[in-house]
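**Q** Predicted model and sequence below, questions to follow.
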Amino acid sequence: MTRTIGVLIFPEFQILDASGPIAAFEIAARYVPGAYDIRVVAYEPGPVASSSGLQVVAAPLSDEPLDTLVIAGGEGTRRPAICGRTLDWVRRTFHSARRTASVCSGAYILAEAGLLDGRRATTHWQRCPDFARRYPKVRLEPDRIFVRDGDVWSSAGITAGIDLSLALIAEDLGEDVARSVAQQLVVYHRRPGGQSQFSALLELGGQGGRFADLLDWMRERLAEPLNVERLADQAAMSPRHFARAFTAETGMTPAKAVERLRLETARERVESSAEPIDRVAAATGFGDPERMRRAFLRAFGQPPQALRRAARA
């Protein structure tokens, strides 16, 4: 059985958003000959320039059935290149294809077409605040590397398209083939530490910025109460002004930042030591193991014990 994969590109698309999935499916077809037929398509066929200037030759949009639609992201998602005819084609293909996936800011195209309303989805961490404002009907999960909601998949920034593609390959051809593809690509079959991009959010959102010193102060006091009032006092600001400024600077609320710092620290301790889970929960401010377990399930999709077993393996 040959599955037709359509990769939608447009002017100023991100080259790796398209080439990563293409490479993954192409290598999978080496292990299972005939498994995939890969087609790159665009509203204006022919050479399509990526944001780097490199060009990819695309076929015209067609109503020929696809098994899987993969929508690339990139700066072009903000441009008029994503015209109404492209969105109409995406809507038609969405309803006829077995599944649809977006890479990075490709989620904007699905959301603009109204296809993510009421669904869980993710996108690049840097785009999440803007995406949430523009598409409030989407249940955005900014922490995740990729999200599956039924037959709709979305992934975080750029290389996460490879993670998503490996998951699609595993669904089609089995975990052994997906693992072999990952080995050929020299990437993780499953990224360690769970499916989360929030570490990059914290480091890139706060490092060297207005609240870098405060984030370091918070990391040293995770076991203590860290409410908005205390954080605002440390930052020498009123609680209301602090909450607004912090969210604008880092892309997350103070409460969310505290939880993510606690999760990051707890995950590192869980994976790198044999420290009892209840002690980790107490030391990182969760208070009790059950509260930490629920937070791990929300962020990583796995409880602490599962992450520890995976790290040891």
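**A** Yep, that arrived.

**Q** Only C-alpha atoms from now on, for both contacts and neighbour counts.
**A** Noted.

**Q** Please identify the helix or strand for Ala232.
**A** helix 228-234 (DSSP states H and E).

**Q** And that helix, what's buried?
**A** 228, 231-232 (16 or more other Cα atoms under 10 Å).

**Q** How much space separates Ala35 from Leu168?
**A** Per Cα to Cα, to the nearest Å, Ala35 is found 12 Å from Leu168.

**Q** likewise Pro11?
**A** 26 Å.

**Q** between these two, who's got more neighbours?
**A** More crowded of Pro11 and Leu168, by other Cα atoms under 10 Å: Pro11, with 24 against 21.

**Q** That one and Ala29: what is the separation?
**A** Distance from Pro11 to Ala29, by Cα to Cα: 28 Å.

**Q** How about Ala282?
**A** Applying Cα to Cα to Ala282 and Ala29 gives a distance of 48 Å.

**Q** With Glu175 instead?
**A** Counting by Cα to Cα, the gap from Glu175 to Ala29 is 14 Å.

**Q** tell me the SS of Ile27?
**A** Ile27 falls in the helix class when you classify it by DSSP: H, G, I helix; E, B strand; the rest coil.

**Q** From the contact counts, what lies against the helix holding Ala232?
**A** Where contact means 3 or more Cα pairs under 8 Å, 6 or more residues apart in numbering; DSSP states H and E, helix 228-234 is packed against helix 239-250.

**Q** any idea which helix or strand comes after the helix it packs on?
**A** Defined by DSSP H and E, the subsequent element after helix 239-250 is helix 254-272.

**Q** Pull out the buried positions in that following helix.
**A** In helix 254-272, counting by 16+ other Cα under 10 Å, buried: 254, 257-267, 269-271.

**Q** The structure to be compared is supplied as follows:
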Amino acid sequence: MRHVGVVVFPGFQILDMVAISVFELANLVAGQPEYQVEVISEHGGTVRSSSGIEVVSRPFGDPAYDTVVVTGAMEIAPSSPGMLAFLNDALAASRRTTSICTGAFVLAEAGILDGRHATTHWAYSGELQRRFPGARVDDDRIFIVDGTVWTSAGMTACIDLCLALVENDLGTAVSRAIAKKLVVYHRRTGGQSQFSAMLDLEPKSDRIQSALSYAKNHLREPLTVEQLADVAHLSPRQFSRAFRDETRQSPAKAIEALRVEAARAMLEAGRHSMEAVAIDTGFVDTERMRRAFLRAYGQPPQAIKRAARAL
């Protein structure tokens, strides 16, 4: 059985506790106890989160876990010497050391991120790099694996991180089954951007939202204005006007953003050829995809694929 220690401290973010559900469901899906999870803190007892919700924890003891998961916080504060010492002991004694969101600051303060690739919530990545220049911070990744150290982006990215941990241990089928039970899409790849084209567009009406959702799920199709207008139950003229009013973009530009985002995720997953990605995301040919990447990222898809392989 794999022993998982979830590290909390005063002011930790309660949302990070959802990570425990991934391991709980892994036991259920596997049909046997694969993980034993305990919440731990420096002194044990009740620990209050930033939201005021309290959790009961055990005090630090033997640092030899299979996986140590350090939670994040809404406000970053210095860690205690006891916390830093425990994490360094755990790094040496445990198979994996991980952090959620701003938990990366705790690992960095312990010196664990020196010379390592790491990520955190996009809003804090600049501060992490400034305070700990020895870390190699990437502000646009869902999670990063560097040796035995795993770091994740903020908030719900803890689900992606833990699904990836379980997939690493028990395989893709178990990870997918857990994602289904959690009612989430199968986990985002570590290289996927923290930013979402759908969120950036921010449609205000259900009609435009439904058209965009349809487009995201049918990227291989031509996706004409007439086709999307039909989904939104509007005339093409009404649809184009409403779309621009709500998203500040033309339908063509928005569809390109969705295609580029999907293509980038496929390329960073590393399992697809350029030609396959171009076809699957509706670009049809690699040259059209290359031009779209240059507009979106200022670099061709080959460069993004190489960068993902380097992590």
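**A** Thanks, I have it. Just so it is clear, the model here is predicted, and its values are computed rather than measured.

**Q** Superposed, what's their TM-score?
**A** Overlay of the two chains. TM-score (TM-score structural alignment, normalised by the length of the second structure): 0.70; 238 aligned residues with a Cα RMSD of 2.9 Å.

**Q** just to revisit the earlier point, which part of the second structure matches the helix holding Ala232 of the first structure?
**A** On the second structure, no counterpart of helix 228-234 of the first structure exists by TM-score structural alignment.

**Q** Identify the residues contacting that helix?
**A** 214, 238-239, 242-243, 254-255 (Cα atoms under 8 Å, 6 or more residues apart in numbering).

**Q** Kindly report the same for stretch 291-309 of the first structure.
**A** So stretch 291-309 of the first structure is contacted by 143-144, 193-196, 263, 267, 270-272, 277, 281, 286 (Cα under 8 Å, 6+ apart).

**Q** Arg190 of the first structure looks like it's in a helix, true?
**A** No. Assigned with three-state DSSP, Arg190 of the first structure falls outside any helix and is coil.

**Q** So for it, what's the nearest residue that isn't a sequence neighbour?
**A** Nearest residue to Arg190 of the first structure, sequence neighbours excluded (Cα to Cα, 6 or more residues apart in numbering): Asp163, at 7.3 Å.

**Q** Tell me the residue in the second structure aligned with the one you found.
**A** Checking TM-score structural alignment: Asp163 of the first structure goes with Asp160.

**Q** Does that match touch Arg187 like I think?
**A** Yes. Counting by Cα atoms under 8 Å, Asp160 of the second structure does reach Arg187; the two are 4.9 Å apart.

**Q** Which of the two has more residues huddled nearby?
**A** Under the criterion of other Cα under 10 Å, the comparison of Asp160 of the second structure against Arg187 puts Asp160 first, with 25 against 20.

**Q** show me what contacts the more buried one?
**A** If you count contacts by Cα under 8 Å, 6+ apart, then Asp160 of the second structure has 142-143, 187-190 around it.

**Q** what's the mean deviation for the helix or strand hosting it versus the first structure?
**A** Per DSSP H and E, Asp160 of the second structure falls inside helix 157-170. Its aligned residues in the first structure lie a mean 0.6 Å from helix 157-170 of the second structure after superposition (mean Cα distance after the TM-score superposition for the first structure).

**Q** For the contacts of Asp160 of the second structure, name the two members farthest from one another.
**A** Phe143 and Arg187 (10.8 Å; Cα to Cα).

**Q** what's the distance between the residue at minimal distance from the centre of the first structure and His241 of the first structure?
**A** Taking Cα atoms, centre = their mean as the criterion, Ala156 is the residue nearest the geometric centre of the first structure, at 2.2 Å. Noted for Ala156 of the first structure: a distance of 30 Å to His241 of the first structure, by Cα to Cα.

**Q** which residues does the equivalent of Thr122 of the first structure over in the second structure contact?
**A** Aligned counterpart of Thr122 of the first structure in the second structure: Thr119 (TM-score structural alignment). Applying Cα under 8 Å, 6+ apart, we find Thr119 of the second structure in contact with 101, 104, 125, 137-144, 151-153.

**Q** Which ones among the residues you listed lie within strands?
**A** Using DSSP state E, the subset of the contacts of Thr119 of the second structure located in strands is 137, 143-144, 151-152.

**Q** tell me which of these is nearest to Met1 of the second structure?
**A** Nearest member of these to Met1 of the second structure, counting by Cα to Cα, is Thr151, at 23.0 Å.

**Q** What count of nearby residues applies to the counterpart of the closest one in the first structure?
**A** In the first structure, the residue paired with Thr151 of the second structure according to TM-score structural alignment is Ser154. Burial of Ser154 of the first structure is recorded as 29 neighbouring residues (other Cα under 10 Å).
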